[in-house]
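# Quick one, what's the 3D model for this:
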Amino acid sequence: MAIDKSEMELEKRRLEETVDWLSEQVNLAAEKHEELEKKVAMLKKSSGGTYNEELALTQQVYEFANKNLQKYSEASHKPYFARIDFSEARRDKESYYIGKFGLNDSSEGEEKVIDWRAPIAELYYSGQQGKVSYKAPIGFVDGVLSLKRKFLIENEKLENAFDEGINDIILRSSSDETEDNALVDEFLKINLEQSIGSKLKDVVATIQKEQNEIIRASKNTVMIIQGSAGSGKTTVALHRLAYLMYKYSENLTTHEILVIAPNKLFLDYISDILPSLGVSGVKQSTFEDIACNILKYSGKIHTKDMKFSLVMEESNKEKVKFITTSSKFKGSMTYKSIMDRYLKYIENKDIQIEDIMVGEYILFTSNEIKRLYSKDLINFPLNKRKQEIKRYFNLKLKVIIPEVFEKIDYAYERSIQSAKRDIKDETSKRKKIIELYDKRDEEKKHFNANAKKAMDEYFKQWSQKSIIDLYFNLLMDEEVFTELTEGKIGTKLYDFIKSETIASISGSIIDSDDLAALLYLKLKVEGLDKFNFSHIVIDEAQDYSNFQLLMLKSIAVNDSFTIVGDIGQGIYYYKGIESWQKLISEVFKGQANYIPLTQSYRSTIEIINVANRVLQKQQNYITPARPVLRHGKEPDLISYSVEKEFVEKLDEIVKSVKISGKKSIAVIGKTFKECKYIKTQLKKYSENDWELIKNTDKNFQSERIIIPSYMTKGLEFDCSIVYNCDEESYGDNELDKKILYVVLTRALHMEYIFYKEKPSSLLE
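All right, here's what the predicted structure looks like:
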């Protein structure tokens, strides 16, 4: 409920005081920043490029000052978003203002604003008025929460404020409730009704209780979040990162964190969140890019989006079946088992070896090498075993060489004694003895030189080929492949896989479906020592195979994961996750926390209701999204017969969107081919400019875009236009059900569904 006039005046004065104080801090920070900038420049000049301890220290202070300047500058526009009044047991009531950044007045010893990640701030997100407690570093703190107040602040001005009533805690928002009998969080509702920009933004002011529990969960755990479309799962995962960086700041650095997103378009979309929360330097990548980095591969990749586009547009149904079956096979744990058999096959070939010899002398027997390779060093990667054996033999060689020298000495000593005894002529005797000594020394010299050479040649011959060559060799060798797959892969499927492999080799390209197996071979043959992350976030996880996720697990130090996705949006159904429980069982051995998020904050009730019709037609569909109680216009079903008519109606929609104060509009075609056609028609007839999103590597800047269905995953727009949603485009099959569900859940406020002749039956 809105606060009364007198309270409003008090809060306005408090805000003015805070803004004035921040203005002073910005000026002081700017002066300090400028002073340090000049000092760094001077020290760089005087150091002449050599290491300078004073320069290194000054640069650290400069970076800290720069962060302070950025923090104060950003906070000055909106210093805080909430206030709580809390009385700790046997102490007076205190008011705490909560903001995106903690702000301390060191001169007064006063904490003006509490960081949203601070322990006491949890009372704002999860506490109910009355007796409460929160967990602090010293233990649980008990007390009474008497006020939760939320502020709408824009450009240093207090626009409105709301006090949360005792019962206004949980939104009852199932679709059959009316506005009269449901409790409405007005503060949340106002925030949700705002227009969005081209980037995902932080939501520290409106984090909900169920989201807060995920954000503040312990670091060393696997969190698997099944989030309905619009549930804020991506935002929650990134806010969790910011929280972990705050809580574990002493032993967790940004360089130890990895964010895996579906494509570069999505990475750009989420790129502003972490920096806006004061976290920079986190590695954000796609699975393809991190895999190539690990494999040290800089060539071309046939991405999953390229392959999906082929699946969507290929008219040969048999070829589509082979593509999808091959993808499913290569992403399965069965394929991982085949790689294990292949590694055993390689290992058995590796130990078909001989003694290491120099002349007649055995340096190391084949039995000793086999024992070390197959038993003593069994837990090491294959190549690491060889390196360890070579290192061990090099050390042992220092003992072996003197022993061989003794044998040589002994053999020549016998010949010398014979010469002394048998040769009577002193001159001939002396000559023979010198000759024997020279031969002995030459043999020692030869042995000493050739022992190291024999070792190097032996291990050079024993070394493995490249990981990529090893893998392709398997796929090209029908006899070995059939043996390792135990003949369970049909001839036609193998022929297709082999033809794909030949195309990859000739085109110098790697299929993204092969990356999991390549990483696994890399792990087992060479090791992944240099790739260790303390926490990994995986977004749109439903689109990865269990084998791919297993490989991401191999670069995590302690199974610390935040995995978010939505089975209902699993458009890569043929290779992605079928069930979270299967993932937990196969990859994480049952050790994971599964949390569903069903509340949808993105779209209006009317939009979600239409999308849920499609979701409920999916096989094994999960719980439908429950929209926050925010009503809007019913999605319009609009028929058209010719493209000019479509464009004219589209231009009218653009005008109405502008009038409403909203900005972003997306025309969503099913395939890229269809989007290119839409672009030509819009160029021909439309009054507006439209940007065609050609691939997921490109960032879009325009407020009006044309985008293929499969590229919209994770994105959101004020208004979405679904192009030609007829029975032919979106039929009664699992792929179309998932794609259409994705498409229908992109709009925040307005949705228009165009069709020719008859709309898809999936909408019924």
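# contacts, neighbours, all on C-alpha from now
Noted.
# And Phe162, how close does it get to Arg83?
From Phe162 across to Arg83, the span is 10 Å (Cα to Cα, to the nearest Å).
# okay, and the common contacts of these two?
The contact sets of Phe162 and Arg83 overlap at 149-150 (Cα atoms under 8 Å, 6 or more residues apart in numbering).
# Give me the contacts around the lengthiest strand in the chain.
In the chain, assigned by DSSP state E, the strand with the most residues is strand 139-154. Taking contacts as Cα under 8 Å, 6+ apart, the residues outside strand 139-154 that touch it are 77-78, 80-89, 123-124, 127-135, 158-164, 187.
# which ones among the residues you listed are found in helices?
123-124, 187 (DSSP state H).
# JSON lines for the residues you listed, including distance to Gln591?
Putting those into JSON lines (distance: Cα to Cα, whole Å) gives the following:
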{"residue": "Leu123", "distance to Gln591": "29"}
{"residue": "Tyr124", "distance to Gln591": "31"}
{"residue": "Phe187", "distance to Gln591": "38"}
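# Buried ones only from the residues you listed, please, as a ChimeraX command.
To isolate the buried ones among these in ChimeraX, judged by 16 or more other Cα atoms under 10 Å, type:
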select :123,124,187
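# Distance of the nearest residue to Ser231 once chain neighbours are set aside relative to Glu442?
Closest residue to Ser231 apart from its sequence neighbours, by Cα to Cα, 6 or more residues apart in numbering: Ser600 at 4.2 Å. Going from Ser600 to Glu442 by Cα to Cα gives 85 Å.
# So for the two, which sits in the more crowded spot?
Taking other Cα atoms under 10 Å, Ser600 and Glu442 do not tie; Ser600 has more neighbours (24 against 12).
# quick one more, to check against the first:
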Amino acid sequence: MPGGPAVPAFPPADPSVTDTPTPVTDTADATDTADAAGPLARERAHLASSRAALRAMRADVEALDIKDVAANWVNAQVLRRQIDERITALADLAHTPLFFGRLDYLHAPGAERAEGAGGEQFYIGRRHVHDAAGDPMVIDWRAPVSQPFYRASKKEPMDVRLRRRFGYTGGELTAYEDEDLTDTTSDDRASRLLQSEIERPRVGPMRDIVATIQPEQDEIVRAGIGGTVCVQGAPGTGKTAVGLHRVAYLLYAHRERLARTGTLVIGPNRSFLRYIEQVLPALGELNVAQATVDDLVAHVEVRGTDDPVAARLKGDARMAEVLRRAVRSGVTMPVEPVIVVRGSRRWRVPAYEIEEMVRELLARDMRYGAAREALPQRIAHAVLVRMEEAGEAPDDRVQDAVARNAAVKAAVKAIWPAVDPAKLVLRLLSDAEFLAEHAAGVLDEDEQRAVLWAKPARGVKSAKWSSADAVLVDEASDLVARTPSLGHVVLDEAQDLSPMQYRAVGRRCTTGSATVLGDLAQGTTPWATTSWAEALAHLGKPDAAVEELTQGFRVPREVIAYASRLLPAIAPGLAEATSVRESAGDFSVREVAPEALDAAVLGACREALGREGSVGLIAADDRIPVLTGVLTAAGLPFLAPGEETSADSRLTLVPASLAKGLEYDYVVLDEPAAVVAAEPDTRTGLRRLYVALTRAVSGLAVVHARPLPEELG
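A predicted model of the protein is given here:
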């Protein structure tokens, strides 16, 4: 991927695969010379030709002359931007395989299956590549013809005769492996190349998984855009990658629609977004926005924090009703008629008639701002009726003029005053009487006291907004004016959202669909959801399909088995995850004396750095300053979460609160008891520990001086 070190896209394959490749009958334009050179040489030749064709495609776009095409400078700018994006999307990433598989069909897809008819051969890759004549050299992995690469089996070959996987080292094609799907005499066997790619050490940010998507993952990736999908995924099951590849697929299948409505990926924090930010560009998708929930609701400057009780109450869905009442509280019934003067005539609309209009608008439960805009038109319409009864013939222009009349505007201002969402929430959280008036029957007195801001200290002019307060402002803003909806939203680490945060995200996809990703066992906030049904109801997508991924591909089997000891305490209803990895991984639990803890952690980090791949040192947040000093004194360079690793700096110091969603080849976990104790309650602490234990891809070393939580024993 761009910006990272040169790493193999696939590791060197098994020698039995590389040195004695399975013979294959090429159904394309194979020549005697190519056959004599061997199948591997022929595949390398196709790779070289495909790269040349991709360069030619990019050169064609770069050569486009648009100076006399656009009608004006605005259109020219838009067209220029689209061309630049196309040029970027056609970049040939040297260390990313252009294609990773090949399908040999028994028959031409879509053609009548005549006896003796020859099939076709397709190379499957990250993007479409065609030659000068327009014939495909590489087929996009998202195309329908590519689907059997992920789903075909000997039981259901999907008209595929042979599936070939390729192995790469440093961008060079070095191996291949064939699977004859017509041979029903033998069982399906695990692909060695696929297994090697799954277990390959990772350096740098998250990468795509197009070469290793499994059938159950592919079903989620290719689910239609019309419905929302919720993925409950255990650690290492690839739920984040599945969500990102689903975005890429939807952009391929519904590009025009999503180009109009937009797509958004929502992550838990900036470190996580930096970690995943290269996946979609590597697939050629450049126009997908990324944000955190805090970014979405950034109506006010957040400088304060809430205690867990206040944060949980402010995130409670009941606050939506309190806000709805508060927003409407300014509406008052008229006591005076509205008199409109036009020329020599005076038109009178009595108070009772205006009251009927106000009550009808309130009953319709419209957005506050939309109803406020409708009221002057209703009053103006009443005036027009009187004009028509008097024999006049007013038109729409007259009605608009009456709606803008000073008397009408004054009446609307008094009856239906404008609402500033931030000022409304400020009053609600700082005025006990105002809160009590609108929270009656919703929040009890203790709960009302808990959500009220403490009085500012002397010399402090105002209280500080918290993240939960910002979500309340967003809710109030939507009650005043509808939030624009996107075409598709991906919400990752969704289990940590409060009901009010779900509502904030749901407002961004009211007319679109969503992909919700999470793991109930990894919920670490005081308001973490315990049920996807409840969460999806708050999101506004109660009919969403819930899919469960329990087969892990990244976390070693011994590590996931050890972490799963916590499941009965943190998520008793979830199935225990399994691992498809053949290797058990490196795993150790080391108990040391308290005075030797720092040295033991340092030693474990040095040991991990002696292997290939990234290393994450995960510790309770309050241990980070201590470990920073230890690493600095030892001259061991380290990075912050989300920063890109390199050959010279492969160690990342990770606060446990930021570990979610991240992965490292080797993890050193410092003092599990401290991770648990840092949370407000034991269950949340054990969930935080579960997250930390499952960040390892190849090995985990647990170093502790204090007793381990009894749930692990």
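# Trace the residue nearest to Ser231 of structure 1 over to structure 2, please.
Under the alignment (TM-score structural alignment), Ser600 of structure 1 maps onto Gly552 of structure 2.
# my guess is that match contacts Glu216, does it?
No. Gly552 of structure 2 is beyond contact range of Glu216, at 11.8 Å (criterion: Cα atoms under 8 Å).
# Chain neighbours aside, what residue packs nearest to the alignment partner in structure 1 of Leu251 of structure 2?
Matched to structure 1 by TM-score structural alignment, Leu251 of structure 2 sits across from Met245. Using Cα to Cα, 6+ apart and skipping the chain neighbours, the partner closest in space to Met245 of structure 1 is Leu252 (6.5 Å).
# just checking, what packs against the strand or helix carrying Leu241 of structure 1?
Taking DSSP states H and E as the criterion, Leu241 of structure 1 maps to helix 233-247. If you count contacts as 3 or more Cα pairs under 8 Å, 6 or more residues apart in numbering; DSSP states H and E, helix 233-247 of structure 1 packs onto helix 209-215, helix 273-276, strand 561-565.
# Which of the three states applies to the nearest residue to Arg706 of structure 2 once chain neighbours are set aside?
Nearest residue to Arg706 of structure 2, sequence neighbours excluded (Cα to Cα, 6+ apart): Ala673, at 6.5 Å. Look at Ala673 of structure 2: counting by DSSP: H, G, I helix; E, B strand; the rest coil, its state is helix.
# Could you count how many residues lie near Ala673 of structure 2?
18.
# With Arg650 of structure 2 instead?
Using other Cα under 10 Å, Arg650 of structure 2 is surrounded by 21 other residues.
# Could you check which residue of structure 1 pairs with it?
Mapped onto structure 1 by TM-score structural alignment, Arg650 of structure 2 lines up with Glu703.
# Can you tell me the centre-most residue of structure 1?
Centroid check for structure 1 by Cα atoms, centre = their mean gives Ile260 as the closest residue, at 1.3 Å.
# where do the strands sit along the stretch 551-700 of structure 2?
551-552, 578-579, 586-591, 615-619, 651-655, 664-670, 696-704 (DSSP state E, counting those that start in this stretch).
# swap in the stretch 51-200 of structure 1?
82-88, 93-99, 103-105, 110-115, 130-136, 139-154, 157-163.
# which of those is buried the deepest?
strand 82-88 (a mean of 21; mean count of other Cα atoms under 10 Å).
# Quick check: which helices or strands does that one pack against?
Strand 82-88 of structure 1 sits against strand 93-99, helix 122-126, strand 139-154, with contacts defined as 3+ Cα pairs under 8 Å, 6+ apart.
# what would the ones you listed look like in CSV with distance to Ala592 of structure 1?
Formatted as CSV, these follow (distance: least, Cα to Cα, whole Å):
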stretch, distance to Ala592 of structure 1
strand 93-99, 32
helix 122-126, 23
strand 139-154, 26
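# So for Thr235 of structure 1, which of those sits nearest?
Among these, the nearest to Thr235 of structure 1 by Cα to Cα is helix 122-126 (15.5 Å).
# Determine the set of other helices and strands touching the closest one.
By 3+ Cα pairs under 8 Å, 6+ apart, helix 122-126 of structure 1 packs against strand 82-88, strand 130-136, helix 209-215.
# let's see 10 Å
For helix 122-126 of structure 1, the packing partners by 3 or more Cα pairs under 10 Å, 6 or more residues apart in numbering; DSSP states H and E come out as strand 82-88, strand 130-136, strand 139-154, helix 209-215.
# Not counting its neighbours along the chain, what's nearest the corresponding residue of structure 1 for Ser579 of structure 2?
Ser579 of structure 2 maps onto Pro627 in structure 1, with residues paired by TM-score structural alignment. Closest residue to Pro627 of structure 1 apart from its sequence neighbours, by Cα to Cα, 6+ apart: Ser600 at 4.6 Å.
# Help me confirm that the one you found comes into contact with Asn609.
No. Ser600 of structure 1 is beyond contact range of Asn609, at 11.2 Å (criterion: Cα atoms under 10 Å).
# Need the residues touching each of those two.
Residues touching both Ser600 of structure 1 and Asn609 (Cα atoms under 10 Å, 6 or more residues apart in numbering): 624-627, 745.
# Ends of stretch 507-526 of structure 1, what's the gap?
26 Å.
# now stretch 535-546 of structure 2
With Cα to Cα applied, stretch 535-546 of structure 2 spans 11 Å between its terminal residues.
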